[in-house]
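A.B. asks: Quick check, what structure comes out for this input:
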Amino acid sequence: MFKIIKENERVISNWSGGVTKQLYIYPENSEYSKRNFKFRISIATTEIEKSTFTKLENVNRVISILDGKMELEHIGHYNKTLNKYEIDRFHGEWDTHSQGKVTDFNLMIKNGNGDFFFKEINKDEVITLCDKDAFGFIFCIDGSLCIDENPVKKGEFFITDNKKAVIKNRGKIFYGYIEK
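C.D. replies: As a prediction, the model looks like this:
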């Protein structure tokens, strides 16, 4: 199984500090507002200087910056500054505040595990997306790729149940997995 989600197929919603563009949600008939998802991958813009993250019980979160710089304060845990492509992993039930106008990439996993990483592709290569029974994904940040013989352009999202992906051409990606 694999799918390519193009930019014009994203589900867009407003939140108090900006806009969220959902790349993928699983199960596919679930809704973020009902919190009935297993995992959700999205891009969000924060258009105000300071914001508070929505508390999400039993959700592991992974976040990175596509544009801008974000100061995160996980109250009672730690503070962290995220620059472009840097990643933070935290629990959704934490009280979390941010400062900075940014565009970020988010992975939310309910009652499960997963992660993602940044990579610059400079030559054709095989990437291990996961080593378990999991969904693997690639988000094309920049460039034009060919993933498992399928063209994937800047801003497009590729999800599969394969453990490895053959990537051709050059670009910048986030790639990762979510355990089934």
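A.B. asks: only C-alpha atoms for contact and neighbour calcs from this point on.
C.D. replies: Fine.
A.B. asks: how much space between residue 7 and residue 158?
C.D. replies: Note on residue 7: its distance to residue 158, by Cα to Cα, to the nearest Å, is 12 Å.
A.B. asks: Tell me which of these two has more neighbours.
C.D. replies: A direct count of neighbours by other Cα atoms under 10 Å for residue 7 and residue 158 places residue 158 higher, at 21 against 15.
A.B. asks: Verify the stated contact: the more buried one with residue 4.
C.D. replies: Yes - with contacts defined as Cα atoms under 8 Å, residue 158 counts as touching residue 4 at a distance of 4.5 Å.
A.B. asks: Need the residues touching each of the two.
C.D. replies: Each of residue 152 lies in contact with both residue 158 and residue 4 under the rule Cα atoms under 8 Å, 6 or more residues apart in numbering.
A.B. asks: another one to check against the first:
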Amino acid sequence: MAEIVLITKEQQQTSTWTGGTTTQISIYPPKSNFLDRDFMWRLSTAYVEVEESNFTKLAGFDRHLMVLEGRLELVHKGQHSVVLQQYEQDSFKGGWETVSFGMARDFNLMLKEGIKGKLEHYKAASGVQFKVELQADGQRDSFFACYCHRGQICLYANNQNVTVGEGDLLLINYNDYLTITLENKYIEECNLIAVFIEIY
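C.D. replies: Got it, this is the predicted structure:
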């Protein structure tokens, strides 16, 4: 069984933070609130619009950050530092003291500690078709999300056919084996961010 929801860019909520703006794409459970820290996972994008910025501390959460545009240096004080170019990513604890240098746009996955998740970047030229196979044991909530950063993609799953446009996110909640087919039927290249989440 799988539940498929398309979240268009017009449905997403944008707000300001100390270093720029952030857009919440999806949060789970749906009625949870980022400020209350009562969510299990959250997907968002952010524009970092100042050269140096201090990240908001999120104790009790793990973070995965991928650069969509620009270049970003992350310094996790007392831990590690990394320089990220487009589609490169870093994983770190939300409670760490983190400072960023550089202006960029990034994609963020925030997970309550104990929940597993990862990000992957897929690039599909015009005419390319590929499959993603998902497996769940029926004992936990599993999620697959596909965020279209550039271009658009056709996705086939669970006898449904959905077109994911630029800035849209397709979210699938599944609890059994599921095969997803993605196809770029369009002229321009498509760049996707795939999100995999398992709640234990």
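A.B. asks: Do you know the score for how well these two fit?
C.D. replies: Put the two chains on top of each other and the TM-score (TM-score structural alignment, normalised by the length of structure 1) is 0.95; 179 aligned residues with a Cα RMSD of 1.2 Å.
A.B. asks: Can you point out the buried residues in stretch 116-126 of structure 2?
C.D. replies: 117, 119, 121, 124-126 (16 or more other Cα atoms under 10 Å).
A.B. asks: And for stretch 34-47 of structure 2?
C.D. replies: Taking 16+ other Cα under 10 Å as the basis for neighbour counts, the residues of stretch 34-47 of structure 2 that come out buried are 39-47.
A.B. asks: for these, which one is nearest residue 69 of structure 2?
C.D. replies: Compare each of these with residue 69 of structure 2 using Cα to Cα and the shortest gap goes to residue 47, at 9.2 Å.
A.B. asks: Counterpart of the closest one over in structure 1?
C.D. replies: In structure 1, the position corresponding to residue 47 of structure 2 is occupied by residue 45, as judged by TM-score structural alignment.
A.B. asks: quick one, what contacts the corresponding residue of structure 2 for residue 70 of structure 1?
C.D. replies: Aligning on TM-score structural alignment places residue 70 of structure 1 opposite residue 72 in structure 2. The neighbours of residue 72 of structure 2, taking Cα under 8 Å, 6+ apart as the test, are 83-85, 100-104.
A.B. asks: mind listing which of the residues you listed are in strands?
C.D. replies: 83-84, 100-101, 104 (DSSP state E).
A.B. asks: So how do I select the buried members of these in ChimeraX?
C.D. replies: What follows is the ChimeraX syntax selecting those of these that are buried according to 16+ other Cα under 10 Å:
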select :84,100,101,104
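A.B. asks: Among the ones in strands among the contacts of residue 72 of structure 2, give me the pair with the biggest separation.
C.D. replies: Top of the distance list for these (Cα to Cα): 83 and 104, 11.8 Å.
A.B. asks: nearest spatial neighbour of residue 139 of structure 1, skipping sequence neighbours?
C.D. replies: The shortest distance from residue 139 of structure 1 to any residue that is not its chain neighbour, by Cα to Cα, 6 or more residues apart in numbering, is 4.6 Å, and that residue is residue 157.
A.B. asks: and the equivalent of the one you found over in structure 2, what does it touch?
C.D. replies: Counting by TM-score structural alignment, residue 157 of structure 1 lines up with residue 169 in structure 2. With contacts defined as Cα under 8 Å, 6+ apart, the neighbours of residue 169 of structure 2 are 6-9, 25, 145-148.
A.B. asks: Top of these by number of neighbours, please.
C.D. replies: If you count neighbours using other Cα under 10 Å, the busiest of those is residue 147, which has 26 neighbours.
A.B. asks: ok, the equivalent of that residue over in structure 1 - contacts?
C.D. replies: Structural alignment places residue 147 of structure 2 opposite residue 139 in structure 1 (criterion: TM-score structural alignment). For residue 139 of structure 1, the contacting residues are 155-158, 173-175, taking Cα under 8 Å, 6+ apart as the criterion.
A.B. asks: try 6 Å this time
C.D. replies: Applying Cα atoms under 6 Å, 6 or more residues apart in numbering to residue 139 of structure 1 gives the contacts 157, 173-174.
A.B. asks: again with residue 94 of structure 1
C.D. replies: Neighbours of residue 94 of structure 1 in contact, by Cα under 6 Å, 6+ apart: none.
A.B. asks: Counterpart of residue 174 of structure 1 over in structure 2?
C.D. replies: In structure 2, the position corresponding to residue 174 of structure 1 is occupied by residue 193, as judged by TM-score structural alignment.
A.B. asks: The residue of structure 1 positioned farthest from its centre and residue 86 of structure 1: what is the separation?
C.D. replies: The outermost residue of structure 1, judged against the average C-alpha position, is residue 76 (24.9 Å), by Cα atoms, centre = their mean. Noted for residue 76 of structure 1: a distance of 22 Å to residue 86 of structure 1, by Cα to Cα.
A.B. asks: Report how many residues lie close to the counterpart of residue 94 of structure 2 in structure 1.
C.D. replies: Residue 94 of structure 2 maps onto residue 92 in structure 1 when the alignment is built from TM-score structural alignment. Applying other Cα under 10 Å, we find 20 residues neighbouring residue 92 of structure 1.
A.B. asks: nearest residue to residue 92 of structure 1 other than its sequence neighbours?
C.D. replies: Of all residues apart from its sequence neighbours, residue 56 sits closest to residue 92 of structure 1 (Cα to Cα, 6+ apart), at 4.5 Å.
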